[in-house]
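**Q** give me coordinates for this.
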Amino acid sequence: MKTTLLFVLTLSGLCALSTNIIREYHYVKMLKTWAEAQSYCRDTFTDLATVHDKEDNDRLMRVQEGHGKYAWIGLYDDIKGWKWALGDKDLNDEFSNWRENEPNNRARRLNCVFVSQRGLWFDVNCGGRRPAVCYSEKGPSRYILVETQMTWMEARRHCRSSYTDLATVRNRSENNEITSLLPDRSWIGLYRRSWVNWSDETPRTFSNWHTKQPVNSGGTMRSCVVVNTTTGTWFNAHCEEKNHFICQTVSYPPTQHKTTLKLKFRSEADLNDPAVQQQMLEQLHAKLEKRGLSDFKLRWIQTDGQTFHKEEKKKKDKGLCALSTNIIREYHYVKMLKTWAEAQSYCRDTFTDLATVHDKEDNDRLMRVQEGHGKYAWIGLYDDIKGWKWALGDKDLNDEFSNWRENEPNNMMSKQGCVVMTQDGFWDDNSCMRTRPAVCYNAAH
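**A** Have a look, this model is predicted:
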């Protein structure tokens, strides 16, 4: 009588994405503006140099040429990167009311905004003390003037504890409503973080500023960064200056990972016989190579001292079953900030993979797992140039289900090849090098 048995097969092989990013720096002796240098580096290498830690900085120093020279690196200050405190939403192009020549960041760290009695916006240092306009989503009045003199951070804390947040201004009508309350210049919820991103869109995690840098003076905007080739320290400079520059080439060495497969089959052979087991591995190895796999190893793993286990059956088998189709996805929110590749590696080591979403039911459960956490989290969808694929099995994103936000994916700056899910369940394409939380999953049959 034939017996149906279950065995577990483990494949060890190579993964295309790795957490070990290798940066190779290239010193270029051409004189270019920061934007021209960025364009050259992207065309010829990968991008302008990114420096994530002291080890990167030490290697950057070794490629620098010429004493007393300055060379562009990829750090810059996006003076247009304004956000609203409520929801951390970007200031869009629909409405703003800056005074002429604002924002200008003409002194150090003009990262917060007040509105004048005429309704005009100014960028100023966040440490100044002034009244504030709070917003209440539940109160009888949307906008509340708080006349206590506070810094911007103190004002935000007060508004969040007593109301909803500092005021957001979405149109001229709201701006006029706020202006009508003001006896004096007062804080609103607009702010920005300075020197936060590199040219390759990765966040700054390390700095090596020269003493008293960065600083703006003389009414000029110094929003790009050079490295002194003698000291290795950084200075902010006018982006239209012409300097040498340092490019980088980024590569991802392959790293080993493990995949476990569970298969069912029928056999009359003695499956505890080592010779039978070896013969089965050889046959499986030949089939996988025929399918295009290479550089992998197969081995049996045991549970409860056995490789093979009888499966209890309620119904008679009608044929050979390769894999169960009744997959239960168990999602796990991971708070650690990681790039997409780092998140994929972590999920594969700890669970099964980054989250795969096959239908609306999956998407709804994934949204519930993310609820109450950060605004964005990596899922397993990525762009391999030929189209969008899921990390697990490199399966194509089919037409059966997707949940892109309106106007997404947009591949902004041609550098958004990985996907995040937002708290409201929609998908956005993002730069794979950004660090974000992630959602992993376990697949159970």
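
**Q** could you use CA atoms for every contact and neighbour count after this?
**A** Will do.

**Q** what about the helices in the chain?
**A** 34-44, 54-63, 152-162, 172-179, 274-290, 340-350, 360-370 (DSSP state H).

**Q** select, out of the ones you listed, the one closest to Tyr27.
**A** helix 54-63 (6.2 Å; Cα to Cα).

**Q** list the buried ones in the closest one?
**A** 56-57, 60-61 (16 or more other Cα atoms under 10 Å).

**Q** packing partners of that helix?
**A** strand 22-32 (3 or more Cα pairs under 8 Å, 6 or more residues apart in numbering; DSSP states H and E).

**Q** contacts for the strand it packs on?
**A** 49, 56, 59-60, 63-65, 241-253 (Cα atoms under 8 Å, 6 or more residues apart in numbering).

**Q** so that strand versus helix 54-63, what angle?
**A** 50 degrees (axes from the mean of the first three to the mean of the last three Cα atoms, to 10 degrees).

**Q** show me what counts as buried in strand 22-32.
**A** For strand 22-32, the buried set under the neighbour-count rule, 16+ other Cα under 10 Å, comprises 23-28, 32.

**Q** same list (the residues you listed) but as JSON lines, adding distance to Asn442.
**A** Output for those, formatted as JSON lines (distance: Cα to Cα, whole Å):
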{"residue": "Arg23", "distance to Asn442": "33"}
{"residue": "Glu24", "distance to Asn442": "36"}
{"residue": "Tyr25", "distance to Asn442": "39"}
{"residue": "His26", "distance to Asn442": "42"}
{"residue": "Tyr27", "distance to Asn442": "46"}
{"residue": "Val28", "distance to Asn442": "47"}
{"residue": "Lys32", "distance to Asn442": "50"}
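
**Q** how about this one, so we can line them up?
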Amino acid sequence: MDVILLLSTAAAGLSAVSSHAERQYHFVSEAKSMSEAQRYCREKHTDLAIVDSMEVVKLLNDMAGQHNQSAWIGLHDERDTWRWSMSDPSFYGPGETEFRPWGDWGTQQLANGPMDIWPNAEFVLIKSHMIWTEAQSYCREHHTDLASVRNLTESQQIADLVAGEGKYWIGLYRDSWKWSDGSNSSFKYWAANEPNLRASKVCVAAAFDNSGKWEDLDCGLEKPFICYGPVPVSMQVIKVRVQKPNGVDLNDPAFLAAMLVEGEKEPKGPGLDDNVQVAWRKQPDGQVFQKEEKKRDEL
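**A** Okay, here's the model as predicted:
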């Protein structure tokens, strides 16, 4: 019986490949503004670099080598991006996630404590002094979440509740740092005293004279930059002939999986390295193995 094995391996190259995600990073030494760098990366690769783990930080530091300045990555600041701490969409009616109760009590940066909300919109004042993140953790641990204010009625309920009591945190916050390709990652690697949050500083570069830590800069500055793209894959097809053992169904999924495990141990061959993935190629009838027809002169 004959079977086809597909062996795939990442193509060799000078760019760095992340094992955390299937991305290949490309360091471009030509200085460009952030928008020019983004355009280049989207035309030549996929987009400006996503940095979502310390593994990627180390990889980029190693790739930068002796480069001792900063280079653009894909993080930027979308100003005036607000959202509620309570993220469950079923909690909100049409238009309620966009409701913004701006007013004297809603725009303050200092507060006595958090305000918790139950699913039935019963508000509870917590008078302990906390920063916003501590208040969020407290409400999630002891109740449901920081208060979402979904409509004018709830806004008035809170206004009545806190009248004369000072100022209280609610669940509205601004999470404006976004990746160029729309990826969602909470990983941050800011340098000390960064970001500065000045009006013109809405783009981010990794400073390779400071362990690749991030700094926010004016987007018009011309700097080297880092792109990412898919890991290129080369493919080799190997034809394998086996003799069917007695009582064994060669197309049984468990048997095929066990054979792949053994095949991955010793897939060495010309041009192959240790970064090899092995897969079966199925025949048109959906089977992997097919019976070999004997030639007439073998009968």
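
**Q** hmm, which two among the buried residues of strand 22-32 of structure 1 are most spread apart?
**A** Every pair of these checked by Cα to Cα; the farthest is Arg23 and Lys32, at 22.1 Å.

**Q** picking that back up, nearest to Val439 of structure 1 among the buried residues of strand 22-32 of structure 1?
**A** The closest of the buried residues of strand 22-32 of structure 1 to Val439 of structure 1 turns out to be Arg23 (Cα to Cα; 27.7 Å).

**Q** counterpart of the closest one over in structure 2?
**A** Arg23 of structure 1 maps onto Tyr25 of structure 2 when the alignment is built from TM-score structural alignment.

**Q** and the gap between the spatially closest residue to its match that is not a sequence neighbour and Pro101 of structure 2?
**A** Nearest non-adjacent residue to Tyr25 of structure 2, counting by Cα to Cα, 6 or more residues apart in numbering: Tyr228, 4.3 Å away. Separation of Tyr228 of structure 2 from Pro101 of structure 2 (Cα to Cα, to the nearest Å): 40 Å.

**Q** settle it for me: which of those two has more neighbours?
**A** Ranked by neighbour count (other Cα atoms under 10 Å), Tyr228 of structure 2 and Pro101 place Tyr228 first, with 26 against 18.

**Q** surely that one and Glu43 touch.
**A** No: using Cα atoms under 8 Å, Tyr228 of structure 2 is not in contact with Glu43; the gap is 11.3 Å.

**Q** strands of the stretch 101-250 of structure 1, start to end?
**A** 112-115, 121-124, 130-135, 143-150, 165-166, 186-191, 197-198, 224-228, 234-237, 243-251 (DSSP state E, counting those that start in this stretch).

**Q** so which of those strands comes closest to Leu337 of structure 1?
**A** Judging those by Cα to Cα, what sits closest to Leu337 of structure 1 is strand 197-198, at 15.3 Å.

**Q** quick one: contacts of the closest one?
**A** 50, 74-77, 203-204.

**Q** same deal with stretch 158-168 of structure 2?
**A** By Cα under 8 Å, 6+ apart, stretch 158-168 of structure 2 touches 105, 108, 110-115, 123, 125.

**Q** what sits against Ser251 of structure 1?
**A** The neighbourhood of Ser251 of structure 1, defined by Cα under 8 Å, 6+ apart, consists of 21-23.

**Q** closest to Tyr163 of structure 1 among the residues you listed?
**A** Nearest to Tyr163 of structure 1, judged by Cα to Cα, of those is Ile21 at 44.5 Å.

**Q** residues contacting that closest one?
**A** 250-253.

**Q** in structure 2, which of those residues still touch?
**A** Retained in structure 2 by both residues aligned by TM-score structural alignment, their matches' Cα atoms under 8 Å are the following of the contacts of Ile21 of structure 1: 250-252.

**Q** for Thr229 of structure 1, find the nearest of the helices of structure 1.
**A** Comparing the helices of structure 1 by Cα to Cα, helix 54-63 comes nearest, at 7.3 Å.

**Q** now do the closest one: everything it contacts.
**A** So helix 54-63 of structure 1 is contacted by 23, 25-27, 51, 206, 229, 232 (Cα under 8 Å, 6+ apart).

**Q** how about those in TSV, adding distance to Phe308 of structure 1?
**A** Shown next, in TSV, are the contacts of helix 54-63 of structure 1 (distance: Cα to Cα, whole Å):
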residue	distance to Phe308 of structure 1
Arg23	46
Tyr25	52
His26	55
Tyr27	59
Val51	51
Phe206	52
Thr229	64
Gly232	61
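
**Q** biggest helix in structure 2 by residues?
**A** Structure 2, longest helix under DSSP H: helix 253-265.

**Q** check which helices and strands it sits against.
**A** Under the contact definition 3+ Cα pairs under 8 Å, 6+ apart, helix 253-265 of structure 2 sits against strand 276-281.

**Q** so for the strand it packs on, what gets flagged as buried?
**A** Buried residues in strand 276-281 of structure 2 (16+ other Cα under 10 Å): 276, 278-280.

**Q** ok, back up a step: buried deepest among the helices of structure 1, which one?
**A** With neighbours defined as mean count of other Cα atoms under 10 Å, the helices of structure 1 peak in mean count at helix 340-350, which reaches a mean of 22.

**Q** how far is that one from where the chain is centred?
**A** In terms of Cα atoms, centre = their mean, to the nearest Å, the centre of helix 340-350 of structure 1 is found 13 Å from the chain centre.

**Q** return the list of helices and strands in contact with it.
**A** strand 255-267, strand 353-354, strand 376-383, strand 436-444.

**Q** go again using 6 Å as the cut-off
**A** strand 353-354 (3 or more Cα pairs under 6 Å, 6 or more residues apart in numbering; DSSP states H and E).
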